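In: Sequence first, then the predicted structure, then my questions.
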Amino acid sequence: MRCPFCNAPESRVVDSRTSRDGRAIRRRRECLACRERFTTYERVEEFRPMVVKKDGRREELDRRKMVEGILKACEKRPISVDQVEAFVSELEKEIQDRGDREVPSRFLGERIMARLREWDDVAYVRFASVYKQFKDLGEFMDQLQELLRRDEERGEPVEGEAHGE
C-alpha cells in the first residue's frame, strides 16, 4: 500500500477493525518513511455491475466516484464521512441484491438525491444542480421553491424567518 503523502511503498498497520456494516475492514496505517498516518478499507471484491449513462455509455460502478460526488455536495454541511460511507455501502448492497448486470445512472442519482434530501437541503440542491443539469435559473428556482413548500407543509421555519412568529 503506497503512502498517499510521500508515495513510499511500505507501511505498517497500527489498528484494524471491522466496519459498522461488517462488509469491510478498516485499517489505520503508518508510513515507514514519513510517519504520516492514513486509513484504508479492505473489502471483498464483488461483481461490479455496469452503470448505463444518460448518453448510453456504460462504465463499471465506481464506489469512489459515488462517495466523492456525495462528499462534494456535503462540503461544509453537518454530514459525516461515516454517514456517506454507510449510505454508499447500503446502496451497493441494494444493487447487489437486485442482481442486475446493468444499472441506469438515473437509479443511482435518484437514490442519492432522496438520501441527501433527508439529510440536508443544501447538500441536496448542490447535488441536484449538477445531476439534473438545470438549463437556466428558472429551473433552479423551481427546485428551491419546491423545497420551501415542503418545509412549510412540515411546519419547519424557512431560513431567514424569525422563530415563533
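Out: Yep, that arrived.
In: contacts, neighbours, all on C-alpha from now
Out: Will do.
In: Count residues in the vicinity of the nearest residue to Phe134 once chain neighbours are set aside, would you?
Out: The shortest distance from Phe134 to any non-neighbouring residue, by C-alpha to C-alpha, 6 or more residues apart in numbering, is to Phe140 (6.1 Å). Neighbourhood size, Phe140 [other C-alpha atoms under 10 Å]: 16.
In: Next one for the comparison:
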Amino acid sequence: MNCPYCGYHDSKVVDSRDVNDGIRRRRQCLRCDSRFTTYERLQPASLFVIKKDERREEFNRNKLLTGIRKACEKRPLPMGTVDKLADDIEAELYRIGKAELPSTTIGDMVMERLKSLDYIAYIRFASVYREFTDITALKQEIDTLVSSEAETPTPTSQLPLLPGEHLGGTVSRQRRDRRRKA
C-alpha cells in the first residue's frame, strides 16, 4: 500500500478492526511516519446487467445510487436511508447468484422498496422507470397507490401521499389562520 502523503511503497499495520463488510486497517508509513486508514472488503464476482436493448454492462452501484438519490431528493428521509437501500438491493442481487440479470429486476427491487419507504420518491422513480408518456399514465399510478394505501395501513414512517391527509385538519386550519391575518 503506497503512502498517500509521500508515496512510499511500504507501511506497517498499527490496528485492524472488523467493520460491516470488511476490515479497517490503520497503517503507518515507514518513511514519513504518517498514519492513514485503508479498508478491505470482499470483491464479489462480476454481475452484468442486461439492458432493454439487450446490451450487457457491468453492474454499477453508483448508477443505482444516483437513480435512488434523484427520486429521494428533497424528501425528509433519515440520513443513510438511501445508502442502506442501495446496500440491500446490491446484496440481494448478489444473493440471487446469477452472473447476468435484466435491468427490470433491479428496477422492480427499487420500486418495491421505495413504495414502502416514501410514496413521492416512488412516484418520481416510477415516472422515469415506467416511462410515463402522458399525465393519464401518471394519474393511474397515483390512483393505484391511493387505493392500495386505503386498503393497507400506512407505515408510521411514511409521509402522506396527498397534502393534508392524516394531519387532522392542520393544513386547513393554517390556511384559515393565514386568510384571517390578510
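Out: In hand now; what should we look at? Being a predicted model, the structure only gives us computed values, none of them experimental.
In: Overlay them and tell me the TM-score.
Out: Aligned and superposed, the two chains score 0.71 in TM-score terms (TM-score structural alignment, normalised by the length of structure 1); 139 aligned residues with a C-alpha RMSD of 2.8 Å.
In: The residue nearest to Phe134 of structure 1 is in what secondary structure piece?
Out: Here Phe140 of structure 1, judged by DSSP states H and E, is contained in helix 137-153.
In: Give me the mean distance between that helix and structure 2.
Out: Once fitted to structure 2, helix 137-153 of structure 1 is off its aligned match by 1.1 Å on average (mean C-alpha distance after the TM-score superposition for structure 1).
In: What span of structure 2 is that helix aligned with?
Out: Using TM-score structural alignment, helix 137-153 of structure 1 corresponds to residues 135-151 of structure 2.
In: Give me the buried stretch members for that stretch, please.
Out: By neighbour count on 16 or more other C-alpha atoms under 10 Å, the buried set for stretch 135-151 of structure 2 is Leu138, Glu141, Ile142, Leu145.
In: Could you give the number of residues near the residue nearest to the third one when sequence neighbours are not counted?
Out: Spatially, and ignoring its direct neighbours in sequence, Ile142 of structure 2 is nearest to Ile123 (7.4 Å; C-alpha to C-alpha, 6+ apart). By the criterion of other C-alpha under 10 Å, Ile123 of structure 2 has 21 neighbours.
In: element containing the counterpart of Ile123 of structure 2 in structure 1, please.
Out: In structure 1, the residue matched to Ile123 of structure 2 (TM-score structural alignment) is Val125. Take DSSP H and E as the rule and Val125 of structure 1 turns out to sit in helix 121-131.
In: tell me the contacts of Glu146 of structure 1?
Out: Listed by C-alpha atoms under 8 Å, 6 or more residues apart in numbering, Glu146 of structure 1 has no contact partners.
In: ok, it to Glu152 of structure 1 distance?
Out: 10 Å (C-alpha to C-alpha, to the nearest Å).
In: what ranges do the strands span in structure 1?
Out: 11-18, 24-31, 37-43, 50-52, 58-60, 102-104 (DSSP state E).
In: Just put the ones you listed in CSV and tack on mean neighbour count and distance to Glu94 of structure 1.
Out: As requested, the strands of structure 1 are arranged in CSV below (neighbours: other C-alpha atoms under 10 Å; distance: least, C-alpha to C-alpha, whole Å):
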stretch, mean neighbour count, distance to Glu94 of structure 1
strand 11-18, 14, 20
strand 24-31, 18, 16
strand 37-43, 14, 16
strand 50-52, 19, 14
strand 58-60, 14, 16
strand 102-104, 16, 11
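In: That concludes my questions; thank you for your assistance.
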